[in-house]
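[1] got a predicted model here, sequence first, then my questions.
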Amino acid sequence: MNITFESPNQPEIIALIAELDAYLLELYPPESVYALDIDTLAQPHIRFAVARNSEGAAAGCGAIVLTPEYAEVKRMFVHPASRGSGAAKRLLAKLEEAAREAGCPVMVLETGPDQPEALGLYERLGFARRGPYGGYADDPLSVFMEKPLK
């Protein structure tokens, strides 16, 4: 598995994100899905990482939104065929590296309560639950987490 920062505006990445959106909309109503679109993901303050398998196919992705206050993890997804490969852990490590390089004091994320595998992964990697941040409202379908970087 190779993890690199790439443009999200690639056909196979767009398809991967469409699969992520379909998955999230099976679990949550649209008003509780806080997704960034491809154009937003291509902004200069966002780093977009892609996990590629040994054949070079996109197996997963994740983004980090860099701000002076925090680095927010967005669009984390590993294709079902690649789950269990360590791709999510390696994607998060790459995003954390970018957050540290940018001098962000903390990584934050919003996920949902109906994603126990994701919650378990984040907890194993040092994230702890917290309250809403940024522009998020307190939503029973949101779980907010953070990991200090300093």
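    Sure thing, it's come through. Residues are numbered from 1 along each chain as shown.
[2] C-alpha from now on. contacts and neighbour counts both.
    OK.
[3] show me what contacts Tyr70?
    Under the criterion of C-alpha atoms under 8 Å, 6 or more residues apart in numbering, the neighbours of Tyr70 are Cys104, Pro105, Val106, Met107, Val108.
[4] closest one to Leu36 out of those residues, please.
    Among the contacts of Tyr70, Val108 lies closest to Leu36 (C-alpha to C-alpha), at 15.3 Å.
[5] burial of the closest one, as a residue count?
    The local packing of Val108 (other C-alpha atoms under 10 Å) involves 23 other residues.
[6] okay, now the closest residue to it other than its chain neighbours: neighbour count?
    Leaving out its chain neighbours, the residue that sits closest to Val108 by C-alpha to C-alpha, 6 or more residues apart in numbering is Glu146, at 4.2 Å. For Glu146, the neighbour count with other C-alpha under 10 Å is 23.
[7] just say helix, strand or coil for Glu146.
    strand (DSSP: H, G, I helix; E, B strand; the rest coil).
[8] got another, please set it beside the one above:
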Amino acid sequence: MIKIIRTNSEHPDFIKLVKELDAYLKVMDGDEHDFYNQFNNIDVLKNVVVIYADEVAVGCGAIKKFDETSVELKRMFVATEKRGLGIAQKILTELEVWAKELGFKSCILETGKRQVEAVGFYHKCDYKIISNYGQYKKMENSICFEKTF
């Protein structure tokens, strides 16, 4: 049984999943982890989704306002043992619906080129590569995407 809830970054299951995500990214990002990690503060996230499979939190994601028309996708994660089951798609869809409800027209995000599964996932979900934005402009490992609703 799959259940999705909308919450904020104070939710204990979100905090637990983010700790798992950070441990995963520390390995993937290597020497660049500290740089990326400084932009992943979760205390400012008002729009968080947590997904449950059989009452266990197995994935999460968040959006935050980027500008007047765009939100930035943050903290997307699915527990390793639950990947490949369509959970990430459910999280992303819920976040996109929420962004539209809030009046936004597009969603942007940054991921690392080393996160091959994530890059493939965003391509599959109709996200288009854009120029690296903000703090990611000079980061060679970063790849940025956008989807217009």
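    Okay, I see it. In this text, all values refer to a predicted model and were calculated from it rather than measured experimentally.
[9] sorry, back to before: among the contacts of Tyr70 of the first structure, name the ones in strands.
    Val106, Met107, Val108 (DSSP state E).
[10] closest one of those to Glu19 of the first structure?
    Glu19 of the first structure lies nearest to Val108 out of those, by C-alpha to C-alpha, at 23.3 Å.
[11] identify the residues contacting the closest one.
    With C-alpha under 8 Å, 6+ apart, Val108 of the first structure has these contacts: Tyr70, Ala71, Glu72, Val73, Phe144, Met145, Glu146, Lys147.
[12] apply 10 Å and report the result again.
    By C-alpha atoms under 10 Å, 6 or more residues apart in numbering, Val108 of the first structure lies in contact with 64-65, 70-74, 127-130, 132-134, 144-148.
[13] separate out the buried members of those residues.
    Among the contacts of Val108 of the first structure, the ones that count as buried by 16 or more other C-alpha atoms under 10 Å are 64-65, 70-74, 127, 129, 132-133, 144-147.
[14] from the chain's centre, how far out does stretch 17-32 of the first structure sit?
    14 Å (C-alpha atoms, centre = their mean, to the nearest Å).
[15] the strands in the second structure, which residues?
    Going by DSSP E, the second structure shows strands at 2-7, 47-53, 56-65, 70-78, 106-112, 128-130, 142-148.
[16] mean per-residue distance, the shortest one to the first structure?
    If you overlay the two and look at strand 128-130 of the second structure, the average distance to its match in the first structure is 0.6 Å (mean C-alpha distance after the TM-score superposition for the first structure).
[17] and the angle for the lengthiest helix in the second structure with strand 106-112?
    Taking DSSP state H as the criterion, the second structure has its longest helix at helix 12-29. Helix 12-29 of the second structure runs at 50 degrees relative to strand 106-112, counting by axes from the mean of the first three to the mean of the last three C-alpha atoms, to 10 degrees.
[18] give me the buried positions along helix 12-29 of the second structure.
    By 16+ other C-alpha under 10 Å, the buried positions in helix 12-29 of the second structure come out as Asp13, Phe14, Ile15, Leu17, Val18, Leu21, Asp22, Leu25, Asp29.
[19] now these in CSV, with distance to Leu85 of the second structure?
    Converted to CSV, the buried residues of helix 12-29 of the second structure look like this (distance: C-alpha to C-alpha, whole Å):
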residue, distance to Leu85 of the second structure
Asp13, 20
Phe14, 20
Ile15, 22
Leu17, 17
Val18, 20
Leu21, 18
Asp22, 22
Leu25, 21
Asp29, 25
